[in-house]
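Peer 1: Generate a structure from the sequence data that follows.
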Amino acid sequence: MGNSFLSKAKITAIGTYAPERVLSNFDLEEMVDTSDEWIFSRTGIRERRIAAEGEFTTDLCVAAVQDLMKRYDKTVDDVDLILVATSTPDYAFPSVASQVQARLGIEDAGALDMNAACAGFVYALQMANSAITSGMNKKVLVIGAETLSKITDFNDRTTCILFGDGAGAMLVEYIEERGSFLSVHMTAKGEGGIHLYRTGLSNQMNGQELQNSGYIVQNGREVYKWAVTTVPCGMEKVMEKSGSVLEAVDWFVPHSANLRMIESICERSGFPLEKTLWSLEHFGNTSAASIPLALNKGIVEGKVKAGDRVLLYGFGGGLVQAGILLEWMV
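Peer 2: Okay, here's the model as predicted:
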């Protein structure tokens, strides 16, 4: 792809939302055999947000878009495609995207949910860029949202300490000049799906019986090993396709799975941790929402500025990965 990569899509706004209820490490001490020191030293997480009993992924999506509209004085009534990245839809069908369309009163838009787990938001951004650059769409709403607390076993101390709920949204619009997207990369290793899953209609994978609990099941050690060995290679591929080098990146925004994992990825790739953004300390692992939450935090804190080169990199269940090099233009 190199320098010939063409984008006619520009990110014009960002918004986020997290539920009001806070579940701290100290709260978890009362629920399972763990401690604040143990959790923080191994994950970097101090607290996470938990959706209310009657609050679902669609609600979080709508709130994130409302935040986007308010902050950037944007309207979404003329959006012509809605993409929602989530592993926790309100229903098997209808899609969350179609419910967002109805709730926001968007009259003439396609609506599609995407399931790429923790890489979902980056995958959805790639699809938005493709749809706009191809001329198929002009204005796309991209949302990453999860209510992982509803599929987390709070008796399992290995997973309940990790996951939280949240949402992030971006508006992607057509631009006559060169767009925000400089290069992309995506890949999958489906044989590793056995290490991170939630059962559905089938209770077998690769000939093995699955734990049919309806909750998230994760082999953290295997997922960690896969991520820290393959993500640095993926980062390099994104940069190669842009005709640039990792040293030219101003901010790295990986999926906020675990701070120790992020530290290892930075160490192996040679990218400075001080130029890396994450959202896990106060939100936990929010899967498809973690990258927009982290990027938004960097914007609010005055770190990310117009003209900066930002590398987004998602990775997770599938096992899937997706990276985008952006020029932040907002």
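
Peer 1: For the rest of this, base every contact and every neighbour count on C-alpha atoms.
Peer 2: Fine.

Peer 1: quick one, strands of the stretch 51-200 of the chain?
Peer 2: Secondary structure of the stretch 51-200 of the chain (DSSP state E, counting those that start in this stretch): strands located at 81-85, 110-114, 139-147, 165-174, 181-188, 196-197.

Peer 1: what's the most buried one of those strands?
Peer 2: Per residue and on average, the most neighbours among these fall to strand 139-147, with a mean of 31 (mean count of other Cα atoms under 10 Å).

Peer 1: Tell me where the longest helix sits in this protein.
Peer 2: Using DSSP state H to define each element, the chain has its longest helix at helix 220-242.

Peer 1: Measure how that one sits relative to strand 181-188, angle-wise.
Peer 2: On the basis of axes from the mean of the first three to the mean of the last three Cα atoms, to 10 degrees, helix 220-242 is oriented at 140 degrees to strand 181-188.

Peer 1: Leu246 versus Ser269, what's the distance?
Peer 2: Between Ser269 and Leu246 the distance, using Cα to Cα, to the nearest Å, works out to 9 Å.

Peer 1: and for these two, which residues touch both?
Peer 2: Met235 (Cα atoms under 8 Å, 6 or more residues apart in numbering).

Peer 1: Name the nearest residue to Asp165, ignoring sequence neighbours.
Peer 2: Nearest residue to Asp165, sequence neighbours excluded (Cα to Cα, 6 or more residues apart in numbering): Thr147, at 4.7 Å.

Peer 1: export the strands of the stretch 51-200 of the chain to JSON lines and tack on distance to Arg49?
Peer 2: JSON lines is the format used below for the strands of the stretch 51-200 of the chain (distance: least, Cα to Cα, whole Å):
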{"stretch": "strand 81-85", "distance to Arg49": "19"}
{"stretch": "strand 110-114", "distance to Arg49": "23"}
{"stretch": "strand 139-147", "distance to Arg49": "9"}
{"stretch": "strand 165-174", "distance to Arg49": "5"}
{"stretch": "strand 181-188", "distance to Arg49": "29"}
{"stretch": "strand 196-197", "distance to Arg49": "22"}
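
Peer 1: can you tell which of those strands is closest to Ser24?
Peer 2: Across the strands of the stretch 51-200 of the chain, the minimum distance to Ser24, taken as Cα to Cα, is reached by strand 165-174, at 13.2 Å.

Peer 1: how about this one, so we can line them up?
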Amino acid sequence: MLQSIITGSGSYLPNKIVPNSSFEQITFFDENREPLVKSTSEIIQKFADITEITERRYIEDDSVMNSDLAAEAGKLAIENAGIDKEELDYIIVAHNFGNIDSDERQVRITPSISALTKQKLGIKNTQCKPYDMVFGCPGWNEGVILADQFIKAGIAKKILVIGSETLSRSVDPFDRNCMIFSDGAAGVVLEGREKSDEPIGILNHYTRSDNGEEVFYLTTDKSLNPEYVGSKANIRMRGRKIYEYALKYVPQAIKKVIDDAGYTITDINKVLLHQANAKMDHAMLQRLFRLYGLPISSIPEGIAPMTIQKFGNSSVATIPTMYDMMAKGNFLNQTFKSKDLVIFASVGAGMNINAILYRMP
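Peer 2: Okay, here's the model as predicted:
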């Protein structure tokens, strides 16, 4: 059986930096569609205290679409892997909203993002299948899991997996939660290699989907501002519910993927968590260590890198962006070493949770 190895990565971050101060002139509304009583300055400060976000990246050119970001990240990953793009068996692109135009903010998912990405990459191979993964924020992880299954089943040998999103075009500008989201894209090339004496690459994975009442924790809805004439399908979150769900089940998922592979938390070198809310990520990591009977003080410094402070939440792009930066030495004081055991874990709309255990070559 083959093992799935990441042989190349690439990421694209828009150049437009949007600091928290950019929201100072906005009047935020509550769930009853009434203006919030607190001043915008107070709201922004509380937001920063909880999420630790101070700025985020937005796509800077109105003519650029989500598929353009995906293609750029894919191109960089292919170049980094040193492969012929025509050798790809699949292109899996994770996203949530497809292409969204900057004027009407209309969601467009036909043609599919993966097909457009293949076209923009100039791939002529008709046996290279484009595949969209719509799975909430864990979409890139799930794309990697699917690619691993294809490779180990002998269906494919080389697969490009991308996470790409332009969330700045899918938020309600009058909802304070709009400050969480950002734009970006990143991806990896996964290749099948013969198993070595010491397994490397993807060692284990686990996915959990709760689709009862949880399915409504993160949806889309009209603006909180009755006068807003923009998009009628804006991101809407039940923040407290998501926080409680993530804190309860994400640590369990990570523990399961570690335990089932025959390891323990002290064997893990890095935990790459989806970057949605710094407070939530800190709490999930602490809960994970407590599940192993270990005190918070035992958490190694730097085990869980964070990009949210400067990049915000780019959904499916957050984990592959971190991976790419660390793999290329572009992350301050954060890198990978050979044989490192790394966790990729995410939670998002659905509600879906997944975790991957990966050993660096």
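
Peer 1: returning to that earlier point: for the residue nearest to Asp165 of the first structure, give me its contacts.
Peer 2: Counting by Cα under 8 Å, 6+ apart, Thr147 of the first structure makes contact with 50-51, 56-57, 88, 164-166, 286.

Peer 1: Now do the same for it: its match in the second structure.
Peer 2: Using TM-score structural alignment, the partner of Thr147 of the first structure in the second structure is Thr166.

Peer 1: And its match, how far from Lys157 of the second structure?
Peer 2: 30 Å.

Peer 1: and what of Asn141 of the second structure?
Peer 2: Asn141 of the second structure sits 18 Å away from Lys157 of the second structure when distances are taken as Cα to Cα.

Peer 1: more neighbours, these two?
Peer 2: Summary of the neighbour comparison: Asn141 of the second structure and Lys157, criterion other Cα atoms under 10 Å, with Asn141 having more neighbours (31 against 22).

Peer 1: do you know how far the most centrally placed residue in the first structure is from Asp156 of the first structure?
Peer 2: Nearest residue to the geometric centre of the first structure (Cα atoms, centre = their mean): Ala288, 2.9 Å. Distance of Ala288 of the first structure to Asp156 of the first structure, given as Cα to Cα: 22 Å.

Peer 1: Show me what Asp80 of the first structure lines up with in the second structure.
Peer 2: Using TM-score structural alignment to pair residues, one finds that Asp80 of the first structure aligns to Asp89 in the second structure.

Peer 1: ok, its match - how many residues close by?
Peer 2: Asp89 of the second structure - counted by other Cα under 10 Å - has 22 other residues nearby.

Peer 1: do the same with Val107 of the second structure
Peer 2: A total of 16 residues lie near Val107 of the second structure under the criterion other Cα under 10 Å.

Peer 1: go on, Met280 of the second structure?
Peer 2: Summarising burial for Met280 of the second structure: neighbours were counted as other Cα under 10 Å, giving 18.

Peer 1: any chance you could map the helices in the stretch 1-150 of the second structure?
Peer 2: In order along the chain, the stretch 1-150 of the second structure carries the following helices (DSSP state H, counting those that start in this stretch): 40-51, 66-81, 113-120, 139-152.

Peer 1: Return the list of helices and strands in contact with the second one.
Peer 2: Just to be clear, that refers to helix 66-81 of the second structure. Counting contacts by 3 or more Cα pairs under 8 Å, 6 or more residues apart in numbering; DSSP states H and E, helix 66-81 of the second structure is packed against strand 2-12, strand 99-100, helix 113-120, strand 158-166, strand 183-194.

Peer 1: for the shortest one, same thing?
Peer 2: Helix 113-120 of the second structure sits against helix 66-81, strand 90-94, strand 129-133, with contacts defined as 3+ Cα pairs under 8 Å, 6+ apart.

Peer 1: Just send these back as a markdown table, with distance to Ser209 of the second structure too.
Peer 2: Conversion of those to a markdown table gives the following (distance: least, Cα to Cα, whole Å):
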| stretch | distance to Ser209 of the second structure |
| --- | --- |
| helix 66-81 | 26 |
| strand 90-94 | 17 |
| strand 129-133 | 15 |
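
Peer 1: Nearest to Ser346 of the second structure, out of the ones you listed?
Peer 2: Scanning these with Cα to Cα as the criterion, the closest one proves to be strand 90-94, at 13.1 Å.

Peer 1: Minimum distance to Ile254 of the second structure: which of the helices and strands packed on helix 66-81 of the second structure has it?
Peer 2: strand 2-12 (19.6 Å).

Peer 1: now the angle between strand 183-194 and that closest one, please.
Peer 2: Direction vectors for strand 2-12 of the second structure and strand 183-194, defined by the same axes, to 10 degrees, enclose an angle of 160 degrees.

Peer 1: so how far is strand 2-12 of the second structure off the chain centroid?
Peer 2: Taking Cα atoms, centre = their mean, to the nearest Å, one finds strand 2-12 of the second structure lying 16 Å from the centre of the chain it belongs to.

Peer 1: quick one: the aligned partner of Asp260 of the second structure in the first structure and Lys189 of the first structure, what's the gap?
Peer 2: In the first structure, the residue paired with Asp260 of the second structure is Lys241, using TM-score structural alignment. When distances are taken as Cα to Cα, Lys241 of the first structure and Lys189 of the first structure turn out to be 21 Å apart.
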